[in-house]
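Student: Test case, fold it:
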Amino acid sequence: MAVYFHKREVVVPGQLLADGRYRASDGTYDTEDGKVYSALVGLAELRGNTVKVVPLEGAYLPKEGDLVIGTITIVAGNNWKVDIGGPYLASLHANNALRRPYSDDISEYMDIGDVIVAEITAFDRRSGPFLSMKGRGLRKLEGGMLLEVSPAKIPRIIGRRGSMINMIKDHLRIQTIVGQNGRIWIKAKDTETLRLAIKAIRTVEEQAHTSKLTDRINNMLEEALSSRQSEAQSMSKEGEVKETAPTSSEEPVEAETPEVPESTSDSADEEGEDSTTEGSDETAEPKEPSEGGTEETAVAEDENQPAEIIDTEEVSEE
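Tutor: Next up is the predicted model:
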């Protein structure tokens, strides 16, 4: 017994993978001498004594029990024809989707263009796969968007026991349904989250053949979410309006008190006193000498001298 490949090694058609007591599985074939060969280009895996090859690319081949996402294309009688992305149109009978009694016009429940998630219950290459919607989570999908990837990469996107897709869902808090036929339904709370989910899934699809992919996707999502949180905090700080009281560097200027003009009576009294004083002290200026050569000095007498004040007490006593 011998194995001729490493874990998740890329192999090509016709490459010897193992011989001895090993059983051939998906993507492989065996010969009478007990040797197992690869039937396609893909990643070789060994689980127990079973050898399988996960294709890197390829069309979807329906299998019983697969969960698929499809679009209704035809409504005929009590049947819907559903496009599931493979070489066959799937059939869904009303009895496998509705509770009785139901209307004769089944387009009232699901019509052309509606997207559904269903399970393949049987597959015949001559008639195509048959679907059922009687199961947990099987229903018509509302809202969200469909992302198509290579069906061969679906096992890597799901991860072991759902580890990869559950990690993406937990980080981004989104709703997802992964179909084995290479269609993924995503419903996110906003456009930025949806874009980040698509980026993560596309990265898994492109790097499906590499190791430690789960850790890299986890780090990528944590960095992206941390960056978004920092941007949101900076924007909220910029949006805050701080109210401050206006301050002035100039000193207050005291109002000038207007000068009150003196009363007319006071000014008149002062003028009267001045005129009286000037009249009592007035002296005649010297005249120029006359032709006779004598100088005459004229002294002006004040004819308007004030009257003498009489003491009223003395008058009364007399």
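Student: Could you use CA atoms for every contact and neighbour count after this?
Tutor: Will do.
Student: which element follows the helix or strand hosting E238 toward the C-terminus?
Tutor: Applying DSSP states H and E as the criterion places E238 in helix 213-239. Going down the chain from helix 213-239, the next helix or strand is helix 264-280, by DSSP H and E.
Student: Test my guess that G58 contacts P151.
Tutor: Yes - assessed by CA atoms under 8 Å, G58 is found in contact with P151 at 6.9 Å.
Student: the more surrounded of those two?
Tutor: Applying other CA atoms under 10 Å to G58 and P151 shows that P151 carries more neighbours, namely 23 against 14.
Student: ok, the residue nearest to the more buried one when sequence neighbours are not counted - how many residues close by?
Tutor: The shortest distance from P151 to any non-neighbouring residue, by CA to CA, 6 or more residues apart in numbering, is to G182 (4.0 Å). Look at G182: counted by other CA under 10 Å, it has 22 neighbours.
Student: And the one 10 residues further on, by the same measure?
Tutor: When neighbours are defined as other CA under 10 Å, E192 has 10 of them.
Student: for comparison, sequence B:
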Amino acid sequence: MSLVLPGEQVPAQHVNLKLGPGLLQLSTVNGQAAIVSTRAGEVKHSANGKKWWIEGNSRRYVPAPQESVIGVVVARSGENWRVDIGSAHMATLDGLAFEGATKRNRPNLKVGSLLYARVSLAHKDMEPELECFDAQTRKAEGFGELKGGFLVSCSLKMCRLLLDPQHFLFPLLGSRFPLETAVGINGRVWINCKEPRQTIAVARCIEAVDPDGGGLDEIALKKFFGTLDV
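Tutor: Predicted structure coming up:
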């Protein structure tokens, strides 16, 4: 485990290096690139060393490009929408930032609509921008309006855990009953189940496993799940 403070250099190197939240690339006097931390936390990287980021215990989401988020439409501004993604500033979503959208054919979003979107632009001096398609394929790939379901708030760390395919929570619940989920890195999880009691059970399990909540492991969660009326 490597802990860093803002301004400290991080030894991130890879042919196709991708920097995640908390890291910034600077050019040194001799032309070499230096990777420095912009926040305090633990240095993390993917298994192949391609992506690096800083994992801290920040309470507020700080947008970073390519991250998936769940937002709430709060207003319409001309041909765009203003979206709350839990960051310091509202995000902007262009009316054409959807698969197959044209000026005559675009989604009819309303105030209060939930969206699963991707951060396309994030800069500390600008409002973040969103889009609801995959940048490579221009296809929706699961992004877009989330209809029905229930929105659960949790810690940013919990969302990062749930985005790991190896995490035990959703496979365990999915073996009990069908459920549909979308996880935003911004501390929001959307769940959709057939019955309200199942939705309540999922929400309580997320809260129980959250490191900022109960912090239960897989064995403890199975015992906890047995106490729920599902």
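Student: about what we covered before: I'd say the residue nearest to P151 of structure 1 and L146 touch.
Tutor: No - with contact defined as CA under 8 Å, G182 of structure 1 and L146 do not form a contacting pair (10.0 Å).
Student: quick one, helices of the stretch 51-200 of structure 1?
Tutor: 154-158, 163-172, 191-206 (DSSP state H, counting those that start in this stretch).
Student: Quick check, central residue of structure 2?
Tutor: I185 (1.6 Å; CA atoms, centre = their mean).
Student: Please name the residues that touch it.
Tutor: Counting by CA atoms under 8 Å, 6 or more residues apart in numbering, I185 of structure 2 makes contact with E67, S68, V69, I70, L156, C159, R160.
Student: what does it align to in structure 1?
Tutor: Alignment note: I185 of structure 2 maps to Q180 in structure 1; criterion TM-score structural alignment.
Student: what's the answer for L156 of structure 2, then?
Tutor: Using TM-score structural alignment, L156 of structure 2 sits opposite P151 in structure 1.
Student: How about the contacts made by that match?
Tutor: E57, G58, A59, Y60, Q180, N181, G182, R183.
Student: repeat that with 10 Å
Tutor: Residues near P151 of structure 1 by CA atoms under 10 Å, 6 or more residues apart in numbering: 55-61, 85-86, 157, 179-183, 205.
Student: Let's see which of those residues end up in strands.
Tutor: The strands, defined by DSSP state E, take in P55, R183 from those.
Student: Give me the buried subset of the contacts of P151 of structure 1.
Tutor: P55, L56, Y60, G85, I157, G179, Q180, N181, G182, R183, E205 (16 or more other CA atoms under 10 Å).
Student: what's around the residue lying closest to the first one once chain neighbours are set aside, how many residues?
Tutor: Across the structure, with CA to CA, 6+ apart as the measure, the residue nearest P55 of structure 1 apart from its sequence neighbours is G42 (4.0 Å). Burial of G42 of structure 1 is recorded as 23 neighbouring residues (other CA under 10 Å).
Student: Would you agree G42 of structure 1 is in contact with G27?
Tutor: Yes - using CA atoms under 10 Å, G42 of structure 1 is in contact with G27, at 8.1 Å.
Student: from the middle of its chain, how far away would stretch 184-199 of structure 2 be?
Tutor: Mean-position distance between stretch 184-199 of structure 2 and its chain equals 14 Å (CA atoms, centre = their mean, to the nearest Å).
Student: I meant to write stretch 84-95 of structure 2 there.
Tutor: Taking mean C-alpha positions (CA atoms, centre = their mean), stretch 84-95 of structure 2 and its chain are 13 Å apart.
Student: Please apply the same query to stretch 192-203 of structure 2.
Tutor: 21 Å.
Student: repeat for stretch 45-58 of structure 1
Tutor: Distance, centroid of stretch 45-58 of structure 1 to centroid of chain: 42 Å (CA atoms, centre = their mean).
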